[in-house]
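1. One predicted model, sequence on top.
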Amino acid sequence: MGIIHDVRKLTDLSYLNLYQLHATSIHETPVVYNVASRAKNVEKLKLKTHENMADGVIIYSLYGERRDRVVLVRQYRYTIDDYIYEFPAGLVEEGEDFHATAVRELREETGLTLELVPVEEGYEKPYFTTIGMTDETCATVYGYASGTVRKDEQEDSEEIEVVLADRQEVRRILREEKVAIMCAYMLMHFLDETKDPFEFLNY
């Protein structure tokens, strides 16, 4: 196992910061490694706390009387200078339970109301998003969405189109569009018309 000797905060921003660590690898090679993190300071980095607290939440929700559509957002992202399909998602505020975050974020991004589906911890606990670059973790929340799509609570910095996609549209999206990988895996489950999309949660 490597040994971390020193960690320094390189930026001081609101939602994401860059940290640089100096270490020695298991092969006794000096290592300089940069990590992006939601942590506000060095002491709150997961490499310090070793706690798996959710930084964000991803919302997999079904829509319609037959629950045969999935709620997606088509969002412009500066990192690729293009649009990408994702599940609605957002950051957990300090002291906020991530289930409450999911309800709030779905309303803010889409105008829809979320009815949570209770699941075992292994299906919703925080998992690491891109561990090679960041210590960020996201929990996944499942539920049924209802109501009318609205955009009045979206932030001015966001460019989001709400998409209520049926299976035919999901097939097209996976084939033709840019899609976030966590969303893509779940959409592959959704495509099986012979099963309830949430059937796997009962395993």
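-> Arrived safely.

2. make it CA atoms for all contacts and neighbour counts henceforth
-> OK.

3. In three-state terms, label the residue nearest the centre of the chain for me.
-> For the chain, the residue lying nearest the average C-alpha position, counting by Cα atoms, centre = their mean, turns out to be Ile58 (4.0 Å). Judged by DSSP: H, G, I helix; E, B strand; the rest coil, the three-state class of Ile58 is strand.

4. okay, now the one to match up with it:
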Amino acid sequence: MGKINSVKKLTDNKFVNLYGVDATSVHDTPVSYFVASRAKCVEDLKLSTGENHPDGVIIYSVYGEKRDKVVLIRQYRYTIGGYIYEFPAGLVEPGEDFHEGAVREMFEETGLKLEPIKVAEAFEKPYFTTIGMTDESCATVYGYASGEVSKAAQEDSEEIEIVIADRDEVRRILKEERVAIMCAYMLMHFLEDEEVFGFLGEI
């Protein structure tokens, strides 16, 4: 196993920072690595704590009387200089349970009310997003959305369109649009499962 010799914080930003890692590989060669993290300091990095508390939450919810539509957002992202389809999502605030964070973020981004459903821990626990670049992890909350779509609670820094998509539109999105990978995998379930959230009963 590799060995981490030292870690240095390289930036001082509000939401994400870059850390430099000096390490030695399992083959006894020097390694210079960079980690983007939501952590505020070296001591809070997951490589320091060994813990995995969710930085954010992703919301997979269905909408409508027949629960046959999925709630998506189409958001402008500076990382790609364009729009991408995602699930509503956001950061978990300090001391906030991620289920509560999901309800809050759903309302802020879409104006909709989220009713989370109870699922096995294996389906909702935090998983790492892009481990080659960041220690960020996100939990997933599943549920039913209701109410009227609204942008009133969105932040001025956000550029988000709310999309309520049926299966035909989901097929088009997957074929033609940019889609975040975590969202894409769940949309594949949405297309193929006769019972929405049916896969959640497998563990």
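-> It's in. Owing to the predicted nature of the structure, the values given are computational and were not obtained by experimental measurement.

5. hmm, back to that, which residue lines up with the residue nearest to the centre of structure 1 in structure 2?
-> Alignment note: Ile58 of structure 1 maps to Ile58 in structure 2; criterion TM-score structural alignment.

6. Thr140 is in contact with that match, correct?
-> Yes. Using Cα atoms under 8 Å, Ile58 of structure 2 is in contact with Thr140, at 4.8 Å.

7. circling back to that earlier point, contact partners for the residue nearest to the centre of structure 1?
-> Phe87, Pro88, Ala89, Gly90, Ala102, Cys138, Ala139, Thr140, Val141 (Cα atoms under 8 Å, 6 or more residues apart in numbering).

8. Span of stretch 106-126 of structure 2 from start to end?
-> End-to-end distance for stretch 106-126 of structure 2: 18 Å, by Cα to Cα, to the nearest Å.

9. wait, I meant stretch 5-21 of structure 2
-> One end of stretch 5-21 of structure 2 to the other measures 8 Å (Cα to Cα).

10. So Ala23 of structure 1, which state does it fall into?
-> strand.

11. How about the one 4 residues further on?
-> With three-state DSSP as the basis, His27 of structure 1 sits in coil.

12. Next one: it from Val7 of structure 1, what distance?
-> 20 Å.

13. who has more neighbours, the two?
-> Val7 (20 against 8; other Cα atoms under 10 Å).

14. what's the burial count for the residue nearest to that one when sequence neighbours are not counted?
-> Once flanking residues are discounted, Val7 of structure 1 sits nearest to Leu21: 4.2 Å by Cα to Cα, 6 or more residues apart in numbering. Neighbour count of Leu21 of structure 1, defined by other Cα under 10 Å: 15.

15. Hmm, Leu21 of structure 1 is touching Arg8, no?
-> Yes. Contact criterion Cα under 8 Å: Leu21 of structure 1 and Arg8 qualify, at 6.3 Å.

16. what sits in contact with each of the two?
-> Joint contacts of Leu21 of structure 1 and Arg8 (Cα under 8 Å, 6+ apart) do not exist.

17. What is the mean deviation of the lengthiest helix in structure 1 from its aligned residues in structure 2?
-> What stands out as the longest helix in structure 1, according to DSSP state H, is helix 98-110. Once fitted to structure 2, helix 98-110 of structure 1 is off its aligned match by 0.2 Å on average (mean Cα distance after the TM-score superposition for structure 1).

18. re earlier: can you put the contacts of Ile58 of structure 1 in a markdown table and add neighbour count, distance to Asn202 of structure 1 and secondary structure?
-> A markdown table is the format used below for the contacts of Ile58 of structure 1 (neighbours: other Cα atoms under 10 Å; distance: Cα to Cα, whole Å; DSSP: H, G, I helix; E, B strand; the rest coil):
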| residue | neighbour count | distance to Asn202 of structure 1 | secondary structure |
| --- | --- | --- | --- |
| Phe87 | 27 | 21 | coil |
| Pro88 | 25 | 23 | coil |
| Ala89 | 23 | 23 | strand |
| Gly90 | 20 | 26 | strand |
| Ala102 | 29 | 21 | helix |
| Cys138 | 23 | 21 | strand |
| Ala139 | 24 | 18 | strand |
| Thr140 | 22 | 15 | strand |
| Val141 | 25 | 15 | strand |
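
19. Same check for those residues, but in structure 2.
-> Listed in the original numbering, those still in contact in structure 2 are Phe87, Pro88, Ala89, Gly90, Ala102, Cys138, Ala139, Thr140, Val141 (both residues aligned by TM-score structural alignment, their matches' Cα atoms under 8 Å).
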